[in-house]
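K.L.:
Here you go, sequence then predicted model.
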Amino acid sequence: MLSALTALSAALLPAHAAADEHIVGGSPVSVSDHPWVVALASRDRYGEARSGQFCGGALVGPDTVVTAAHCVSPEVLGRNADDPGDLTVIAGRDDLGRDAGREVAVREVRINPGYDPATNAGDLAVLTLTESLPADDAIRVAGAGHPGYTPGTEALVHGWGDTTGSGGYENLLRAAGVRMLADDDCARAYEAVGGGFDAESMVCAAAPQGGQDACQGDSGGPLVAAGALVGLVSWGNGCGDPAYPGVYTRGSLIAELLDQEGRVSD
């Protein structure tokens, strides 16, 4: 998995190698079982291949999707977030090569005011859709103290794309099994990497022996544990390297921002 900063340069690659992070070592899953998993797409920016997908997101309310802030940066989206352009959320589509499900335009993008692109802290954006999706498809967000954050808890990270860590993109939605890590363990792993680990806005997860992780193209995709959204794919170092766990935007930060905006949260 690339750091969010390095991944931004991938926005300039062709559509088949579009930006940010994807699933390594996982298995195909169906959106019928995970209806809150959505794809972010821009055909103007990334072309028709794979429905123009470039990042992931999670449906947390009928008209509300959360994703990583760096997914809607000018470097990745190709425009300022205050003008979403053709930014679209795709729901109900397992295979990005088909036209199942719904494509819903994004009406408004709100980037977390505390987001720091230099350190990846607070890597969160809230998207408001032009049309509502089924309320029952939304996932609840894990607030502070939720059992999903307990170290060792099994979790799933979801996304479309690079299954090898070297540009092996696929059309099918996949999920990889990981375990939640203690904040101290994550802080030690990233002590000398990037901006370091910020426990206030980040959480870590990894497979104990490595080999399963998010990777290029999955940024903004959901990490789910104990039935709730505990994180969004944000950054890391490599894909599936046991020495460097995946770093996610912490779900409790998402819940806090949604509460401030009067939206649905746990």
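P.N.:
That came in fine, so what should we check first?
K.L.:
contacts, neighbours, all on C-alpha from now
P.N.:
OK.
K.L.:
State the number of residues packed around Gly122.
P.N.:
As a burial measure, Gly122 scores 25 neighbours (other CA atoms under 10 Å).
K.L.:
I'd assumed Met202 was in contact with it.
P.N.:
Yes: judged on CA atoms under 8 Å, Gly122 makes contact with Met202 at a distance of 7.5 Å.
K.L.:
Quick check: neighbours shared by the two?
P.N.:
Thr249 (CA atoms under 8 Å, 6 or more residues apart in numbering).
K.L.:
and stretch 138-151, how far apart are its ends?
P.N.:
This stretch, stretch 138-151, spans 25 Å end to end (CA to CA, to the nearest Å).
K.L.:
Please give the number of neighbouring residues around the spatially closest residue to Leu172 that is not a sequence neighbour.
P.N.:
Nearest non-adjacent residue to Leu172, counting by CA to CA, 6 or more residues apart in numbering: Asp95, 4.6 Å away. When counting by other CA under 10 Å, one arrives at 19 neighbours for Asp95.
K.L.:
here's the one I want to compare it with:
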Amino acid sequence: MHLKTILSNLLFLCAVSLRLKPLFAECESSQFECDNGSCISQFDVCNGDKNCPDGSDETALTCVSQRQHCSKPYFQCTYGACVIGTAGCNGVSECADGSDETPLRCGNEDDIRQHDRLLQGNCQDNEFKCPSGICLDKGNFLCDGKDDCADGTGFDESVTTPLVVETPLELLGCPLPLGDERPILTGEGSRILTGPITRGTVRFSCKHGFVLEGEETSYCAKKKWSTNTVPKCEVDCRKPFHPPGTEVKFVCATGFKTLSSLPDMRCMKGGYWNRGRQRCEQDCGQIATPTKSFSANGYTINNTVVPWHVGLYVWHNERDYHFQCGGSLLTPDLVITAAHCVYDEGTRQSYSYDTFRVIAAKFYRNYGETTPDDKRRDVRLIEIAPGYKGRAENYYQDLALLTLDEPFELSHVIRPICVTFASFAEKESVTDEVQGKFAGWSIENKHELQFVPAVSKANSVCRQNLRDIQADKFCIFTQGKSLACQGDSGGGFTSELQTKIFSARKTVRHFLFGVISNAPNADQCAHSLTVMTNIQHFEVMIRDAMSRSIETRS
């Protein structure tokens, strides 16, 4: 009789049974698993540097998928990695295979003639042949980490070692499984063995989270094991509460989606799941249908219209929290806002994180005036852009990221905004002539949540009105009678874009373009022109923080 287990969402599955974690890959979903089992950030893959101990993050097999994403102004290595655009022939090997500094690409006529002289039809026993026919000495050039073939084919004896060197060696001995299925091999005296195994008795075991399928010992001779089947490791799901036959049904929690449907997982008799777990990705930039209408010209809105907008409050005079700035939710526990909202001009550093509190789904600005939707979180960490110096440098790099002590539970009124980053050449043009809006609270009456429609202008256009505007800024012109007022600082300027996130068809989602930087004096509003910090200039800072947020919650 089979036990049918239905879990309401992935988060519940993790909460109920932490012991399930070893069933899946040891690396987090935001990480890349090297061939030797170690984990690195996905942002460190195919960047020209061998970050994996075995270099498996910089191979043609890994990086071939990057080819379509590597465009100007970046330089593409022959095996697919994307590196800095000035890499070609700058005297520094930026590519793991050295393909940015090859003689054919960078050499003079003498270098090319020398290269031609190396072209041989037949190679000697102490030489190896490149794909183009070049013969090179094994002792001097094999596995030296450089593209010594220098023929533009991307053949790197180090990068392609699994295909060129290791596979023939494996064929010299008894067959062994690959990847996670490969057992730990020990010989006499518990000595760890590596392939090829040509002769002798071998004991098989598996790393934590895997179970051995087959005999524990076998004898190797003449490329054959003494047992009928080759022992291999399988994911271990043989637990009292998950016996073979158990089925698990996955449903993404609110605010999370997948591109395809989530198939059921079944624990098989051999102690392994019939398929891997499909991850639910964070949904972003979508709004729920408003539960009440909002006026055409007054712009007072329901909090479902800007579910990423949050309020930042500061503990004031040891008595109560006062409103400080707006902000936007990037992940359930990461907020982006303006640096001047959390910066002490006197000490020239950020205020203490424990003086701030963030409220999501806030309809009324005043801290004490609440609705059932209000959700409060304390701040655990403040990260200010490294070049920010406040008024001294006219609010250059006016951007900060706040990590919360506990993530918000996503709902129809609390959802993160989408972010995307353009190429280096497009960082300014992407903010020109964008029809969008920003959210804030009215300075009148009950300080209700509002949004302001606006159109953006690139930095070069803004300079016609603001000659001292910094290079990381663009500006927006509000439309109609609406204005940007004190307290709107830190809020996000967003716009709708068509994208294929979570769908084969294009859908409209809201993306963040900038963060309001200039702050009018009390009870004043910025007439028409508002200065924004362009998030395109902070790609590394934002991506790293979002990656850490995802890793922490995985």
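P.N.:
Everything's here; your move. Owing to the predicted nature of the structure, the values given are computational and were not obtained by experimental measurement.
K.L.:
My guess is the residue nearest to Leu172 of the first structure contacts Leu173. True?
P.N.:
Yes: with contacts counted by CA under 8 Å, Asp95 of the first structure reaches Leu173, the gap being 6.6 Å.
K.L.:
rewinding a little: can you tell me what the residue nearest to Leu172 of the first structure aligns to in the second structure?
P.N.:
Using TM-score structural alignment, the equivalent of Asp95 of the first structure in the second structure is Tyr364.
K.L.:
Spell out, range by range, the strands that occur in the stretch 201-350 of the second structure.
P.N.:
210-213, 217-221, 224-225, 232-235, 247-249, 256-257, 265-266, 281-282, 309-316, 320-331, 334-337, 343-344, 349-350 (DSSP state E, counting those that start in this stretch).
K.L.:
Those into JSON lines, with extra columns for distance to Gly387 of the second structure and mean neighbour count?
P.N.:
Formatted as JSON lines, these follow (distance: least, CA to CA, whole Å; neighbours: other CA atoms under 10 Å):
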{"stretch": "strand 210-213", "distance to Gly387 of the second structure": "48", "mean neighbour count": "22"}
{"stretch": "strand 217-221", "distance to Gly387 of the second structure": "61", "mean neighbour count": "18"}
{"stretch": "strand 224-225", "distance to Gly387 of the second structure": "63", "mean neighbour count": "20"}
{"stretch": "strand 232-235", "distance to Gly387 of the second structure": "47", "mean neighbour count": "24"}
{"stretch": "strand 247-249", "distance to Gly387 of the second structure": "48", "mean neighbour count": "19"}
{"stretch": "strand 256-257", "distance to Gly387 of the second structure": "34", "mean neighbour count": "19"}
{"stretch": "strand 265-266", "distance to Gly387 of the second structure": "49", "mean neighbour count": "20"}
{"stretch": "strand 281-282", "distance to Gly387 of the second structure": "30", "mean neighbour count": "18"}
{"stretch": "strand 309-316", "distance to Gly387 of the second structure": "22", "mean neighbour count": "24"}
{"stretch": "strand 320-331", "distance to Gly387 of the second structure": "20", "mean neighbour count": "23"}
{"stretch": "strand 334-337", "distance to Gly387 of the second structure": "15", "mean neighbour count": "27"}
{"stretch": "strand 343-344", "distance to Gly387 of the second structure": "13", "mean neighbour count": "18"}
{"stretch": "strand 349-350", "distance to Gly387 of the second structure": "12", "mean neighbour count": "16"}
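K.L.:
Now for Cys71 of the first structure: which residues touch it?
P.N.:
Cys71 of the first structure is in contact with 20, 55, 77, 219-220, counting by CA under 8 Å, 6+ apart.
K.L.:
and if we set it to 7 Å?
P.N.:
Shown in contact with Cys71 of the first structure (CA atoms under 7 Å, 6 or more residues apart in numbering): 55, 77, 219-220.
K.L.:
And for Ala205 of the first structure?
P.N.:
Contacts of Ala205 of the first structure (CA under 7 Å, 6+ apart): 178-181, 245-247.
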